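1. Below are the sequence and a predicted model for it; my questions follow.
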Amino acid sequence: MRARVILIIGGGIAAYKSLELIRLLRKRDIAVECVLTESATHFVTPLSVQGLSGAPVHTALLSLAEDSQMDHIALSRSADLLVICPATANLLARMAHGFADDLATTLLLATDTPVMIAPAMNVRMWQHPATQENLRLLQARGCLFVGPDDGEMACGEFGPGRLSEPEAIASAIEDALFSRKPLSGRHVLVTAGPTHEPIDPVRFIANHSSGKQGYAIAAACAQLGAQVTLISGPTALPCPAGVMRVDVITALDMLAACEAALPADCAICAAAVGDWRVTETAMQKRKKAGGEPPSLALVENPDILATLSRPGARRPSLVIGFAAETEALQDHAVAKKKRKGCDWLLANDVSTGTGVFGGEQNRILFLDGDTIEPWPAMPKTGVASALAARIAACFSSSPR
């Protein structure tokens, strides 16, 4: 076998997919030894897990049946990678706060081996502030994440929290085990999508951003080995494999999420953040009154790109902004880069007829220092790959 993985199976309905993951890893010549939480045994049996893995299955922290050499210390150091699949909200919380009350959590506390986490839970559990804080803690400690995806839950609800497909998890495991990629060990923060600034419970101020460019950038950085935090406004896009997504609504939410995700080596502000918000959001739907349209008092939103670009201990080494313009592209881009204080800026023309907002193509004017470089029209995935390669080259030429 090329490598060895300890697979910790958590107690969620998605545990049945761990059986397919074991099969895929064995097919890729990766040895798998499994640890089941007590809850996991209600969803998959130790016998089926052992039959697929071809190795003993561990369930108890203290067991006379276990080989004396296979205690939690030896087990924690016997593999090249620890994988938690599925990682329930409860298991994430116990891991984040250092609990060691069963074999799985004791194993995780005792290891210095890299850990990969594949979360799976109800959408509301995933979005709960406590879970998001636990995720930030684990990410800050260097844990790798795969998913979760958007999709239909076993409970019938739809949204983020669905376990990534076993094939995607197996590929992420293989990448972690065998690929030394140029952005490995780097934390990249990406913002994407629009923000929605509420007027009342029904209406909001927004824009046409689909989030496709930011999501493509997050995926490209993850493929080069980066630990990626994607701060996303409302979109219908699935979370890229290997990326941790934090969902937000407003510009204030996005700024708070960005600051909570620091420190980062690189910040890429691709989101189309609303410039203004309503001073006072109505608690009830605004009604027509005598045919006169209501007047809306607006206040300027915080400037996320300028905030992340400010000098200071928590400033990312590389801050990259986007400029969506409808006229005088180069003049506005040069002025914006100087005003914001970012290192690089990618400007694009989003005027009517270009098809950039919501489309698959983009045409970039790239600003780096005093250099202005027009890129040819290409798919947004191509823009993302080109940018990720430049980021990798920048970091490879500079010390940590």
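-> Noted; the coordinates are in hand.
2. C-alpha from now on. contacts and neighbour counts both.
-> Fine.
3. Mind jotting down where the helices sit in the stretch 201-350 of the chain?
-> Per DSSP state H, counting those that start in this stretch, the stretch 201-350 of the chain carries helices over the ranges 212-223, 251-261, 304-309, 329-340.
4. what about residue 391, neighbour count?
-> Neighbour count for residue 391, taken as other C-alpha atoms under 10 Å: 18.
5. Mind telling me what element it is part of?
-> According to DSSP states H and E, residue 391 maps onto helix 380-396.
6. Give me the buried stretch members for that helix, please.
-> Counting neighbours by 16 or more other C-alpha atoms under 10 Å, one finds that the buried residues in helix 380-396 are 380-385, 387-389, 391-392, 395.
7. Quick one: the residues you listed as CSV, columns for distance to residue 56 too.
-> Putting these into CSV (distance: C-alpha to C-alpha, whole Å) gives the following:
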residue, distance to residue 56
380, 47
381, 43
382, 45
383, 47
384, 44
385, 42
387, 45
388, 42
389, 43
391, 44
392, 41
395, 43
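8. Contact partners for the closest residue to residue 92 other than its chain neighbours?
-> Nearest residue to residue 92, sequence neighbours excluded (C-alpha to C-alpha, 6 or more residues apart in numbering): residue 134, at 6.7 Å. If you count contacts by C-alpha atoms under 8 Å, 6 or more residues apart in numbering, residue 134 has them with 92-93, 96.
9. also this one, for the comparison:
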Amino acid sequence: MAKIVVHITGSIAAFKAVTVVRMLQKAGHQVRVAMTKSATKLIGPATLASLTHYPVMTDLWEPSTKGQIPHIELADWADYSLVVPASADIIAKMANGIADDPVSTTLLATPSPVVVVPAMNTHMWQQPATQRNIARLIQDGKVIMQPVHGKLAEGYVGDGRMPEPIDVVNFFNGVIHQSNELASKRIIISLGGTLSPIDPVRYIGNRSSGKMGWAIAQAAYHMGAQVDVVAGRTSISLPKLGDRMTIYRVQTTQDMYETINQLFDKSNALIMAAAVADFKVTNYADQKIKKVAGQEQINLQLEPNIDILKTFGEQKKDQLTIGFAAETQDVIENAQQKLTSKHADLIIANDVSQSDTGFNADTNKVTILRPGYDPEPWAQDTKQAIGVKLMQLVNSMLKK
């Protein structure tokens, strides 16, 4: 088991860090804690000291009984470090090499892997400065767990909420146990929703957030794969995790097809997690359609888009083609039909009519369908956990 330093900063979500510490201990890890001054205003260091049986570092100038320099000793001790919750302030300090408190100073001296779990108000999270700092941390080799969409301390809903402790621990364990099982493989993962433009202003879209596809992409990356992410419209940011990941942004279904087409021959698997628009507007207007007095309706003509999964399912050589069946009724029947008609190697069926497992949710409940196998229902779990489990299955399929 690993030696882990948990760094707690001044986010209102700091109380969740206590549960994270406890869960890490139950998993058999040794845990020590460092806290910023702001964090100590939210939770007491004595609580963490009692849990870990180690003194909590809250002051750079605390004397050491053995004469060590405390922040260097703690940095050298760590096999891994987990910054949870990570405030906008600590993210900015880490990105710019500022060391003026116990947490930022210890992190600057830490040579081992660091996982960062941001948590802040949605306006702070969406600021270009914060996103630049996140991108710089990723370039520096830090691992970022995306915040989730949900109710914030301010009382309204938005991005920036810290994931639940169990999700943080599952993600962190995925980093610890990352492997090179897919080191020789190249995986294409589509995610998000594609758009069907009506005019230069309006479009037809869907509610896909991209969360499920992004969880799969992270899992593939942590297993050593070269990952090509082809992303439509998403409600989450997609920070590039490292040199083995390339992110292509597209808008329409045709854009997505053309991008995948350029990548497919060099790939080992295509995972279509995107919510692709099945139809496009035939009578696209070059100028904004104006509202006319007395006009009671406007008619839009729709025609089928290219079927990306079916197209590549028919032309594949030794690649795997994998798709999702997001259904609201007759889920297994519709997914089974899709498995056959798309010439897919695997279909992941899920009921998107449920609020806790549909679009924008942080959990999912899926059933796996493969040719020649009975449907395999998986228990409801976080999208992160399902992403890991799916990529383990893909790895076993590629080996065969």
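-> Perfect, thanks for sending it. Keep in mind the model is a prediction, meaning the values are calculated, not measured.
10. Would you pull the TM-score for this pair?
-> The TM-score (TM-score structural alignment, normalised by the length of the first structure) is 0.64; 346 aligned residues with a C-alpha RMSD of 5.3 Å.
11. quick one on the thing from earlier: ranking the helices of the stretch 201-350 of the first structure by mean neighbour count, which comes first?
-> Among the helices of the stretch 201-350 of the first structure, helix 212-223 has the highest mean neighbour count (mean count of other C-alpha atoms under 10 Å), at a mean of 26.
12. and it, how far from the second structure on average?
-> Aligned to the second structure and superposed, helix 212-223 of the first structure gives a mean residue distance of 5.8 Å (mean C-alpha distance after the TM-score superposition for the first structure).
13. Next, format the helices of the stretch 201-350 of the first structure as CSV and append distance to residue 298 of the first structure.
-> Below are the helices of the stretch 201-350 of the first structure laid out as CSV (distance: least, C-alpha to C-alpha, whole Å):
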stretch, distance to residue 298 of the first structure
helix 212-223, 27
helix 251-261, 14
helix 304-309, 18
helix 329-340, 22
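14. Which among the ones you listed is found nearest to residue 41 of the first structure?
-> Distance to residue 41 of the first structure, taken as C-alpha to C-alpha, is lowest for helix 212-223 among these, at 32.9 Å.
15. list the helices and strands the closest one packs on?
-> strand 187-192, strand 227-232, strand 243-247, helix 380-396 (3 or more C-alpha pairs under 8 Å, 6 or more residues apart in numbering; DSSP states H and E).
16. what about 6 Å?
-> With contacts taken as 3 or more C-alpha pairs under 6 Å, 6 or more residues apart in numbering; DSSP states H and E, helix 212-223 of the first structure sits against helix 380-396.
17. Pretty sure residue 196 of the first structure sits against residue 208.
-> No: applying C-alpha atoms under 6 Å, one finds residue 196 of the first structure not in contact with residue 208, separated by 10.8 Å.
18. between the two, which one's more packed in?
-> Shown here are residue 196 of the first structure and residue 208; by other C-alpha under 10 Å, residue 196 has more neighbours (20 against 12).
19. Could you pull up the residues touching the more buried one?
-> By C-alpha atoms under 6 Å, 6 or more residues apart in numbering, residue 196 of the first structure lies in contact with 204-206, 249-250.
20. What of residue 106 of the first structure?
-> The neighbours of residue 106 of the first structure, taking C-alpha under 6 Å, 6+ apart as the test, are residue 100.
21. Quick check: it vs residue 86 of the first structure, distance?
-> Using C-alpha to C-alpha, to the nearest Å, residue 106 of the first structure is found at 17 Å from residue 86 of the first structure.
22. ditto for residue 148 of the first structure
-> 10 Å.
23. Over to residue 136 of the first structure?
-> Applying C-alpha to C-alpha, the value for residue 136 of the first structure to residue 86 of the first structure is 18 Å.
24. distance of residue 211 of the second structure from residue 322 of the second structure?
-> Per C-alpha to C-alpha, residue 211 of the second structure is found 17 Å from residue 322 of the second structure.
25. which one in the first structure is aligned with residue 93 of the second structure?
-> Aligned by TM-score structural alignment, residue 93 of the second structure pairs with residue 94 of the first structure.
26. What is the three-state secondary structure of residue 228 of the second structure?
-> The assignment at residue 228 of the second structure comes out as strand when based on DSSP: H, G, I helix; E, B strand; the rest coil.
27. Contact partners for it?
-> Contacts of residue 228 of the second structure (C-alpha under 6 Å, 6+ apart): 188, 245-246.
28. Just the buried ones from the residues you listed?
-> Neighbour counting by 16+ other C-alpha under 10 Å classes 188, 245 among the contacts of residue 228 of the second structure as buried.
29. out of the contacts of residue 228 of the second structure, which one sits closest to residue 162 of the second structure?
-> Out of these, the member with the shortest distance to residue 162 of the second structure (by C-alpha to C-alpha) is residue 245, at 24.5 Å.
30. Grab the nearest non-local neighbour of the closest one.
-> Ranked by C-alpha to C-alpha, 6+ apart and with sequence neighbours excluded, the top spatial neighbour of residue 245 of the second structure is residue 227, at 4.7 Å.
31. quick one: that neighbour from residue 263 of the second structure, how far?
-> Taken as C-alpha to C-alpha, the span from residue 227 of the second structure to residue 263 of the second structure is 11 Å.
32. thinking again about what came up before, widest-spaced pair of the buried residues of helix 380-396 of the first structure?
-> The largest separation in those, counting by C-alpha to C-alpha, is between 380 and 395 at 22.7 Å.
33. so residue 6 of the second structure touches residue 35, yeah?
-> No: counting by C-alpha under 6 Å, residue 6 of the second structure does not reach residue 35; the two are 8.5 Å apart.
34. Report the outermost residue of the first structure with respect to its centre.
-> Most distant from the centre of the first structure: residue 290, at 48.1 Å, with distances by C-alpha atoms, centre = their mean.
35. thinking again about what came up before, hey, what's in contact with both of residue 148 and residue 86 of the first structure?
-> Here residue 148 of the first structure and residue 86 have residue 119 as joint contacts, going by C-alpha under 6 Å, 6+ apart.
36. Would you map the strands across the stretch 301-400 of the second structure?
-> Using DSSP state E, counting those that start in this stretch, the strands of the stretch 301-400 of the second structure run over 302-304, 320-327, 346-351, 363-364, 366-369, 376-377, 381-382.
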